[in-house]
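J.: got a predicted model here, sequence first, then my questions.
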Amino acid sequence: MTKTSSAKTNSGRFFEDYAVGDVLHHAVPRTVSGGERALYHALYPARHALYSSDEFARQSGLPKSPLDDLAAFHVVFGKTVPDVSLNAVANLGYAEGRWLLPVYEGDTLRSESEVIGVKQNSNGKSGVVYVRTRGLNQRDEVVMEYVRWVMVRKGDLDAPAPETVIPELNKIIPAEDLVIPEGLDFSDYDFGQAGEAHRWGDYQVGEMIDHVDGVTIEEAEHMLATRLWQNTAKVHFDATARPDGSRLIYGGHVISMARALSFNGLANAQMIVGLNGGAHANPCSSGMTVRAWSEVLGKAETSAPGVGAIRLRLVATSGAEPFTLKGDDGKYLPGVLLDLDYWALMPI
């Protein structure tokens, strides 16, 4: 008897399966609990006070401590993987990300994406897919949105290349388009409990901050994190999915590690509200020691009492010297893992 593959299983979408205008409604909504927070803080040295203490959050005008912004991002991102990046070669970058509502324990998150661009690579074996993703809660309120682009393998190398469509994306989210959580008030901000005395006015555009600390990436931690976010991309789990036989560390794991390391020097950059752009400059693998540095790119006042917005470049490295990013050829240095441009909220 000849065995055949069941049509009931999902082999994922390949590059030729995407078309601009497709709307993807991603499966398996997820209700978040205090478990997500505990695991997030176990996986990363995350210590920002607003996400650690209900009392600190209430003192800052919120009903209680929200889920870490990046934890919420990972949940929303993970929903998209089976439809967007199951057959990915690599996740390449981000733009136009905004956190629109805090996510609290008990909220149920789901995701939907629209294909906004496609471009086949010159080798004919893969292509880049651009999607705009929205995360929604149980009230159908959009809690976050972002654009990402990912390199996806072709399933049929003879499939014709689609017409190239590359979306025009804003390089910077204007400060006036940032959404400040309702009620947020840093007028009575407790710098002692937050861990540092540095406030918005103490940072200058162009200032560089070496976050000093480092964390060596372990295979087990990465696997736990990626499973926690229900990220099923083959390159993260299947050692045969990549030519070198290694499992690629989920880029979001590097983002969260770098953000947590940035606490040393930016403890009061409490909430992430905007993602201007980001690139996974080089792959990360188990055994690498991740360090981070930041550059202050801009500052803006907000309408919320005591709250300022600060634009930061967060760079994660492994083996690269602090404050070095690109070579004379304009390409990222081999030791640069992540280059992330984001807006955060900080007490004035």
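T.: Yep, that arrived. Numbers count the residues shown, from 1 in each chain.
J.: for the rest of this, base every contact and every neighbour count on C-alpha atoms.
T.: Noted.
J.: tell me how many other residues crowd Ala197.
T.: Residues near Ala197, counting by other C-alpha atoms under 10 Å, number 14.
J.: for Pro347, see how far away it is.
T.: 10 Å (C-alpha to C-alpha, to the nearest Å).
J.: try Val143
T.: Distance from Val143 to Pro347, by C-alpha to C-alpha: 23 Å.
J.: neighbour count winner among those two?
T.: In terms of neighbours (other C-alpha under 10 Å), Pro347 is the more surrounded of Val143 and Pro347; the figures are 23 against 20.
J.: comparison target below:
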Amino acid sequence: MAKTNRGRFFEDYRLGEVIRHAVPRTVSGGERALYHALYPARHALYSSDEFARSVGLVADKKGAPLDDLAAFHIVFGKTVPDISLNAVANLGYAEGRWHLPVYAGDTLRAESEVIGLKQNSNGKTGVVWVRTRGLNQHDDCVLEYVRWVMVRKGNPEAEAPETHVPELQPVLTADDLALPAGLDFSTYDFELAGEPHRWGDYAIGEQIDHVDGVTVEEAEHMLATRLWQNTAKVHFDSTARPDGTRLIYGGHVISMARALSFNGLANAQMIVGLNGGAHANPCLSGTTIRAWSEVLDKAETAAPGVGAIRLRLVATSGGAPFQLKGEDGKYLPEVLLDLDYWALMPL
């Protein structure tokens, strides 16, 4: 009897199946420090316990919460051995919600429900849609999201699973967003946060060039891949791709672009919703990542002094900012990431 795990192939999934992922992980301040070492992350709420306390976000004297994307990476990494170990590509995201902050000492685990399956016309691969939930030690859902992945078939002759393409909400409304209990930006310190720009200073349609760039190195990507326990072969095994290259984990690009967006969006403090996302082109070691953003929508919230802002975050490997797709409607080759998300910002 085989004791090793080759990962699931497309024909191994069944619609409605719920997969409980191994292995639960207790987080500490170490994850926060490593996240800030890997990315130029400077948002004040996650950098300073005292700043987090000043806006009502220190739970039981545990200090500032873990960065939203660090929590996402931990939960995502739990799913890889069961969902994307044999993936060709991670295709997209939808309906992402951050329900609760994650603090040092919390233990996270993940479970995914298969909500869609569709074999590709080549008969060699198929697309799997899953809704993943990250749960803490109290079984509270801290975050959830839908993603879809192209997965190889282990046996091209195997019968395809039942076809079902799920209907997904194209955009979350502000009412769909969960606001952390106690969050209060009414006495927000703009000087310590790094920029004076508040919610009212941004206009729908405004575009922001974040100016800075960071060159991705092989060493930091390998550290990140291991830190998030992402076991997808294309990220760490140079023999997994015909050209011998290792793909940079898409989440690494997301976090790098989010960190770069600090220059111009320093007060977009918390990510609370993920409307959609696409890894438009592969990223390899040696690529210099740059980023720009577009304001897509704005809404007030019930929390004191807190507004919600919907942003498109685009990561590129070069070219002029604010260029996304060509005349054929396809992403330009320099576009690495197109992410649509909601963040919270002081009014």
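T.: It's in. Being a predicted model, the structure only gives us computed values, none of them experimental.
J.: and Asn175 of structure 2, that one's in a strand?
T.: You called it Asn, but residue 175 of structure 2 is Asp. No. Counting by DSSP: H, G, I helix; E, B strand; the rest coil, one finds Asp175 of structure 2 to be helix, located in no strand.
J.: skip the chain neighbours and tell me the closest residue to the residue most central in space within structure 1.
T.: The C-alpha lying nearest the average C-alpha coordinate of structure 1 belongs to Gly252 (C-alpha atoms, centre = their mean; 5.1 Å). Nearest residue to Gly252 of structure 1 in three dimensions, chain neighbours excluded: His74, at 7.0 Å (C-alpha to C-alpha, 6 or more residues apart in numbering).
J.: ok but the one you found is inside a strand, no?
T.: No. Using three-state DSSP, the secondary structure at His74 of structure 1 is helix, not a strand.
J.: can you give me the helices in the stretch 101-250 of structure 1?
T.: For the stretch 101-250 of structure 1, applying DSSP state H, counting those that start in this stretch gives helices covering 191-194, 219-228, 234-237.
J.: what's the first helix or strand after the last one?
T.: Looking back up the chat, that one is helix 234-237 of structure 1. Next helix or strand after helix 234-237 of structure 1 toward the C-terminus (DSSP states H and E): helix 251-261.
J.: count of residues packed around Gly244 of structure 2?
T.: So Gly244 of structure 2, with other C-alpha under 10 Å, has 11 neighbours.
J.: and if you look at Gly21 of structure 1?
T.: Gly21 of structure 1, neighbours per other C-alpha under 10 Å, totals 12.
J.: counterpart of it in structure 2?
T.: Residue mapping for Gly21 of structure 1 onto structure 2 gives Gly16, with TM-score structural alignment as the criterion.
J.: for that match, which non-adjacent residue is closest in space?
T.: Closest to Gly16 of structure 2 by C-alpha to C-alpha, 6+ apart is Val114, at 5.2 Å.
J.: wait, what's in contact with the one you found?
T.: Shown in contact with Val114 of structure 2 (C-alpha atoms under 8 Å, 6 or more residues apart in numbering): Tyr13, Arg14, Leu15, Gly16, Glu17, Val18, Val128, Trp129, Val130, Arg131.
J.: same check on Gln229 of structure 2?
T.: Ile74, Gly77, Lys78.
J.: now those as CSV including neighbour count?
T.: Listed next are those as CSV, based on neighbours: other C-alpha atoms under 10 Å:
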residue, neighbour count
Ile74, 22
Gly77, 24
Lys78, 25
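J.: as JSON lines, these with distance to Ser48 of structure 2 would be great.
T.: JSON lines is the format used below for the contacts of Gln229 of structure 2 (distance: C-alpha to C-alpha, whole Å):
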{"residue": "Ile74", "distance to Ser48 of structure 2": "21"}
{"residue": "Gly77", "distance to Ser48 of structure 2": "26"}
{"residue": "Lys78", "distance to Ser48 of structure 2": "28"}
